[in-house]
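Undergrad: here is a sequence together with a model predicted from it:
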Amino acid sequence: MNTRDLQAFVAVVDSGSMVAAAAKLHLTQPGLTRRVQNLETLLGMPLLDRQSKPLKPTAAGRDVYALARNVLVAVDELMAAGAPDSEPSGELRIGVPPFLSELALERPIDRLRDAFPRLTLRVTAGWSPALVQGIERGALDVATVMVPASA
C-alpha cells in the first residue's frame, strides 16, 4: 500500500473535489484520479460516490478515510521521531475554560504558532468536567482545568 494513494484519497474527501485535491497535492487531476483508483483496486471496493457533488465517500470510504487519516498521522509521527532535530509538527489539541479561551490565551497561542509553524493548534473551550473527559477519551492532548482544593 502506498501512502501517497492514502494522501490522495484523504485530500479528495477533505476538499470534496478531485480538482481541489490535485491542486493541494501538486498533482494533475488524472494523476490524482489514478492514485485513488489504485487504492480502490487494492481494497476491492469503491471509496467515492462519484455521482455526488461535492464528492463524498461511500460507506466503506468513510471507514477507510478514518483509518487512512490515522495511518498518515502515524507516518508523520514516525518521520518526526526519525529526525530529532526537526521542529515539532502535527496537531496539538488544547482544552481551556471558556473565560480563558479568548482573553488570556491569544498571545501564548500566537507565540506557539510563530515558534512552531508546522504545529497545528486546536483550541477547544469547555468546562472542567468536559475537558477532563476529552483528555480521557483522547480527544484532547492537554487541558487547563479547575479542581476543588483538597482538604
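TA: Everything's here; your move.

Undergrad: switch to C-alpha atoms for all contacts and neighbour counts from now on
TA: Will do.

Undergrad: ok, Asp76 - contacts?
TA: Gly90 (C-alpha atoms under 8 Å, 6 or more residues apart in numbering).

Undergrad: so it, which of the three states?
TA: Applying DSSP: H, G, I helix; E, B strand; the rest coil to Asp76 yields a three-state assignment of helix.

Undergrad: kindly tell me how buried Gly114 is, as a neighbour count.
TA: Actually, residue 114 is Asp. It isn't Gly. Using other C-alpha atoms under 10 Å, Asp114 has 11 other residues around it.

Undergrad: distance check, it against Thr144.
TA: Distance of Asp114 to Thr144, given as C-alpha to C-alpha, to the nearest Å: 22 Å.

Undergrad: now do Ala11
TA: For Ala11 relative to Thr144 (C-alpha to C-alpha), the value is 33 Å.

Undergrad: what of Val71?
TA: Here Val71 is placed at a distance of 29 Å from Thr144 (C-alpha to C-alpha).

Undergrad: now Asp76
TA: 27 Å.

Undergrad: second one coming, line it up with the first:
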Amino acid sequence: MNSRFLETFIALARTPHLRRVAERMHATPGALSMRIRSLEQELGVALFTAEQKSLALTDAGRRLQPYAQAVLKAVEELRQAAQPRDAVTGRVRVGMMETVVHTLLPDFVKAMGEQLPGVELDLSVDLTVNLIENLMRGELDLILCVGQEPRSPYVLAENLLNLSIHWIARKDLVDAQDALRQVFRHQIMTQMSNTAPYNAAVSVIQKLAADQGVPATRLRISSSPSLAALVALAREGLGVAVVPGLLVKEQLDRGELVQLPLPTPQPLTIAQWHALNASPATLCTAEIVQQVCAAYCARHAPGGWIALADTGIRSGPGSGP
C-alpha cells in the first residue's frame, strides 16, 4: 500500500478541498484524485463523495480514517528508526508562546544545533489559539503552547512542564504583611485576555476580592500579550503582576521585586503538539524538546518554580482504530 495515497486520504479528510490540499502537497488536483481512486480500488470501498466544491467522507471513509492514521504513524516511526539522528534532515516549523521564549528557547536551539545539525528551524511566536489554528492548517509542524485537551484526532499532544504562578510587585509597592487588603488598591496585570492563564488569574482575583468585600467595579485588571511588558511595568511600580515566578527569578533574587503571599492560580502548563503523521525531522525535534524540558526542570525545580507535567500523550476524539 502506497503511503502517499494514505497521506492524501488523511489530508483530504482534514481539509476537504482538492485544490487547497494540492497546493500544500505540491501536486495537482488531478494527481490527488488519481491517488484517491487507486486507494479506493485497493480497499474496495468509496472514501469520498463530491459535494458542490468540496469533498465529504463516506461512512467507510470515516471508519477507515483512524486505521490510515495508525499506518502512517507506524511508517514514520519505521523511517525514523532506520536513520541515525545526525542523518535526519529537513525543515521544521516550530511555533511557540512567549513563555517558551523566556525559558526553554535558548537551550532548545543549542540542543538542536548539536543533535540535529541537518534540520533547519523556522521559529515563530504567537498566542496559543493561533498556534493551534496554524498547526491544524498545516502551516506549523510543532507547537509549544498552553496545555489543553486536543479536539482533533489528527494531533498528538504532550504536557511537558508546569510553571507556578505568583503575585509579583516592586518591593516598596505593597506591604507583604497586609497584602490581601492592599493589593486591590493597585492595577492588577496578567496575561492576554481570553486565554487560559488570564481566565485562571481573573477567577482567583475575583474570588479574593469578593472575600474581602471589594466590589467588582473597584477591580482594575489589565492584560497584555507581552510577558516582558508585564515584568517591566511591575518593576516600575505601575501595578501588581500575576505571572510565572520563574520569569522574574533574577529580579526577586536581587530584591527588585517581591513575591506577595496571596493565593495563586493553577500552574501554567506548557505542552507540545504535532500532527499524528509528523515527519521524522519533526518527531526527532519533539524528542529534543522533551530532553530540554527535563534538563531545564532539573536546574530550576528547587524553590518550587517549575515541575514536570503529566506526560501522557493524548489525541482528540476519534483517534483510535
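TA: Cool, got the structure. None of these values were measured; they are calculated from a predicted model.

Undergrad: any idea what the TM-score is?
TA: Here the TM-score for the pair of chains, by TM-score structural alignment, normalised by the length of structure 1, is 0.63; 127 aligned residues with a C-alpha RMSD of 3.5 Å.

Undergrad: coming back round to it: more neighbours: which of Ala11 and Thr144 of structure 1?
TA: Of the pair Ala11 of structure 1 and Thr144, Ala11 is the one with more neighbours under other C-alpha under 10 Å, namely 22 against 16.

Undergrad: residues in contact with that one?
TA: Ala21, Lys24, Leu25 are the contacts of Ala11 of structure 1 under C-alpha under 8 Å, 6+ apart.

Undergrad: same check on Arg50 of structure 1?
TA: Lys56.

Undergrad: what does the one 10 residues further on give?
TA: The neighbours of Ala60 of structure 1, taking C-alpha under 8 Å, 6+ apart as the test, are Met45, Pro46, Leu47.

Undergrad: remind me which helix or strand the residue nearest the centre of structure 2 belongs to.
TA: Residue closest to the mean C-alpha point of structure 2, counted by C-alpha atoms, centre = their mean, is Cys145 at 2.1 Å. Using DSSP states H and E, Cys145 of structure 2 sits in strand 142-146.

Undergrad: the helix or strand just after that strand - contacts with which helices or strands?
TA: The element immediately downstream of strand 142-146 of structure 2 (helix or strand, assigned by DSSP H and E) is strand 155-163. Under the contact definition 3 or more C-alpha pairs under 8 Å, 6 or more residues apart in numbering; DSSP states H and E, strand 155-163 of structure 2 sits against strand 268-275, helix 280-300, strand 306-308, strand 313-315.

Undergrad: which parts of the last one are buried?
TA: So that's strand 313-315 of structure 2. Arg314, Ser315 (16 or more other C-alpha atoms under 10 Å).

Undergrad: where in structure 1 does that strand fall?
TA: Structural correspondence for strand 313-315 of structure 2: none found in structure 1, per TM-score structural alignment.

Undergrad: same question, stretch 283-292 of structure 2
TA: Under TM-score structural alignment, there's no match for stretch 283-292 of structure 2.

Undergrad: before we move on, what about stretch 251-263 of structure 2?
TA: So stretch 251-263 of structure 2 sits over no part of structure 1, by TM-score structural alignment.

Undergrad: can you check stretch 204-216 of structure 2 too?
TA: Using TM-score structural alignment, stretch 204-216 of structure 2 lines up with nothing in structure 1.

Undergrad: from Leu48 of structure 1, how far out is Pro98 of structure 1?
TA: 39 Å.

Undergrad: settle it for me: which of these two has more neighbours?
TA: Leu48 (22 against 13).

Undergrad: burial of Gln251 of structure 2, as a residue count?
TA: If you count neighbours by other C-alpha under 10 Å, Gln251 of structure 2 ends up with 15.

Undergrad: and the gap between it and Asn162 of structure 2?
TA: To Asn162 of structure 2, Gln251 of structure 2 is 21 Å away according to C-alpha to C-alpha.

Undergrad: measure Ala232 of structure 2 to Asn199 of structure 2 for me?
TA: Taking C-alpha to C-alpha, one finds Ala232 of structure 2 at 22 Å from Asn199 of structure 2.

Undergrad: next: Thr99 of structure 2.
TA: In terms of C-alpha to C-alpha, Thr99 of structure 2 sits 17 Å off from Asn199 of structure 2.

Undergrad: which residue of these two possesses the greater neighbour count?
TA: Taking neighbours as other C-alpha under 10 Å, Thr99 of structure 2 and Asn199 compare with Thr99 leading, 23 against 16.

Undergrad: what residues are up against the closest residue to the more buried one other than its chain neighbours?
TA: Among residues not flanking Thr99 of structure 2 along the chain, Leu227 sits closest, at 7.3 Å (C-alpha to C-alpha, 6 or more residues apart in numbering). Applying C-alpha under 8 Å, 6+ apart, we find Leu227 of structure 2 in contact with Glu98, Thr99, Gln191, Val243.

Undergrad: could you pull out the helices for structure 1?
TA: 3-15, 18-25, 29-43, 59-82, 98-101, 106-115, 128-137 (DSSP state H).

Undergrad: pick the most buried one from the ones you listed.
TA: When the helices of structure 1 are scored by mean count of other C-alpha atoms under 10 Å, the highest mean neighbour count falls to helix 3-15 (a mean of 20).
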